[in-house]
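Visitor: Structure of the sequence below:
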Amino acid sequence: MNINEAISGRRSIREYTTQAVDEQLIQRLINAAIQAPSAVNQQPWTFTVIRDQGVLDRISRGAKAHMLATMPAGTQSEHFHSVLNDADFQIFYQAPVLILISGSSQGQWMVEDCALAAENLMLAAYAEGLGSCWIGFAQRFLDTPEGKSLLGLPAEWLPVAPIILGHPKSVPAPVQHNPAQIRWIG
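Guide: Here you go, the predicted model:
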């Protein structure tokens, strides 16, 4: 698969089979992630792999409560309140794997560096036949003392990219992308 096929074919997957993801495959995806560029070659990322559904359920409950308590009113808050108040909704969609990419050093561009690693990981997952999705609902909670404690993360680490992985049950149709807004100067 060439890179353009991976870029245009990757989707955010929210339905997974129960099939486990092989540890060697997870390692290959992390190896793809660390090929990302980073400012001043700092490589500030760390990877926490969670495959325990009990831990994922505890994080989901904590993240839902945290989001409900801290979510500002806005255009989608009514929808989010409905989803987050649903006791049966698990924010990780019962995916078999969560890979949390955190920044371990406080460089000026650490968040951007970790996001670049996350994109590499998601494109590599797609090329391997896996689905992935960045779970924004988990980000703020995982940066709280309670969230870090659940995963044993050091206090100075900043959770940046919670990425779920698994074998997709189905793949959503492509979404329509708006044309690029380009300003040419010169």
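
Visitor: When you work out contacts or count neighbours from here on, use the C-alpha atoms and nothing else.
Guide: Noted.

Visitor: can you give me the helices for the chain?
Guide: 3-9, 23-33, 53-70, 77-84, 110-127, 136-142, 145-151 (DSSP state H).

Visitor: which parts of the third one are buried?
Guide: Using 16 or more other CA atoms under 10 Å as the test for burial, helix 53-70 gives 56-57, 59-64, 66-68.

Visitor: Now the second one, please; I'll put the structures next to each other:
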Amino acid sequence: MKRISVFCGSSMGASAEYEKEARALGKLLAEKGIGVVYGGASVGLMGAVADGAMEAGGEVIGIMPKLLAKREVTHNNLTDLHIVNTMHERKAMMAHLSDGFISLPGGAGTMEEFFEVFTWAMIGEHKKPCGLLNINDYYTPLLTFFDHMVEEKFLKEESRKIVIVESDAAVMLEKFIKIENEQAL
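Guide: This is a model prediction of the structure:
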């Protein structure tokens, strides 16, 4: 596993735990020799993930659409920063550069990024692991909704099982590596 895309908010959220865990995820990935691919901002949880990885000597690749580069604070100290034309290009590049996807807490943009790669996995476009890091039970209401979708026959149980949910980043990363190793056989 060379790189993981991290989807997360451009704000810190309501709990200090979000920033702490975002920074810890970046550090953990760097310590394991796994690069971070993310949205390219220096603010919010995005900045915390990048800072945690860079402080631990990791590779951090940011991908920022031009429109957001004008509004958000672009991180200037990354291993690499790509400025792309559209959000579509951003997501495609993130997917191309990554071997898995982890979503931290975030808003509509985070959800949109997660759901796109989750949908791609469901239809067989990739077999890369997709995870929700459930810090402070942030994703518990979404998980309840997933279960409701299964009950109402709008989501297949095998598709529901694609989503790896953990509250501990190290446990999630172990599962990601196990999936990658099984696929390599």
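
Visitor: Could you report the TM-score for this superposition?
Guide: Taking TM-score structural alignment, normalised by the length of structure 2 as the basis, the two superposed chains have a TM-score of 0.25; 69 aligned residues with a CA RMSD of 4.6 Å.

Visitor: what's the most distant pair in the buried residues of helix 53-70 of structure 1?
Guide: Greatest spatial distance among the buried residues of helix 53-70 of structure 1 (CA to CA): L56 and L68, at 18.1 Å.

Visitor: Report the angle between the strand of greatest length in structure 1 and helix 110-127.
Guide: In terms of residue count, the longest strand belonging to structure 1 (DSSP state E) is strand 158-166. Strand 158-166 of structure 1 runs at 10 degrees relative to helix 110-127, counting by axes from the mean of the first three to the mean of the last three CA atoms, to 10 degrees.

Visitor: Now for I50 of structure 1, how many residues are close by?
Guide: 16 (other CA atoms under 10 Å).

Visitor: contacting residues around it?
Guide: By CA atoms under 8 Å, 6 or more residues apart in numbering, the contact set of I50 of structure 1 is 56, 97-100.

Visitor: could you redo the last one with a cut-off of 7 Å?
Guide: Shown in contact with I50 of structure 1 (CA atoms under 7 Å, 6 or more residues apart in numbering): 97-99.

Visitor: Among those residues, which one has the most neighbours?
Guide: Going by other CA under 10 Å, L98 tops the contacts of I50 of structure 1 with 26 neighbours.

Visitor: With E78 of structure 1 as the reference, measure out to the residue nearest to that one when sequence neighbours are not counted.
Guide: What sits nearest to L98 of structure 1 in space, not counting adjacent residues and going by CA to CA, 6 or more residues apart in numbering, is I164, at 4.4 Å. As judged by CA to CA, to the nearest Å, I164 of structure 1 and E78 of structure 1 stand 25 Å apart.

Visitor: Compare those two (neighbour count), which wins?
Guide: Each of I164 of structure 1 and E78 has its neighbours counted (other CA under 10 Å); I164 has more, 28 against 11.

Visitor: correct me, but that one touches G131?
Guide: No. Using CA atoms under 7 Å, I164 of structure 1 is not in contact with G131, being 8.0 Å away.

Visitor: Give me the helices and strands touching the longest strand of structure 1, please.
Guide: strand 97-103, helix 110-127, strand 131-134, helix 136-142 (3 or more CA pairs under 7 Å, 6 or more residues apart in numbering; DSSP states H and E).

Visitor: and the ones you listed as TSV, adding distance to I3 of structure 1?
Guide: Listed next are those as TSV, based on distance: least, CA to CA, whole Å:
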stretch	distance to I3 of structure 1
strand 97-103	22
helix 110-127	8
strand 131-134	16
helix 136-142	25
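
Visitor: Tell me which of the helices of structure 1 sits most buried.
Guide: helix 110-127 (a mean of 23; mean count of other CA atoms under 10 Å).

Visitor: That one vs strand 97-103, what angle?
Guide: Using the same axes, to 10 degrees: helix 110-127 of structure 1 against strand 97-103 is 150 degrees.

Visitor: how big is the angle separating helix 110-127 of structure 1 from helix 23-33?
Guide: Helix 110-127 of structure 1 runs at 130 degrees relative to helix 23-33, counting by the same axes, to 10 degrees.
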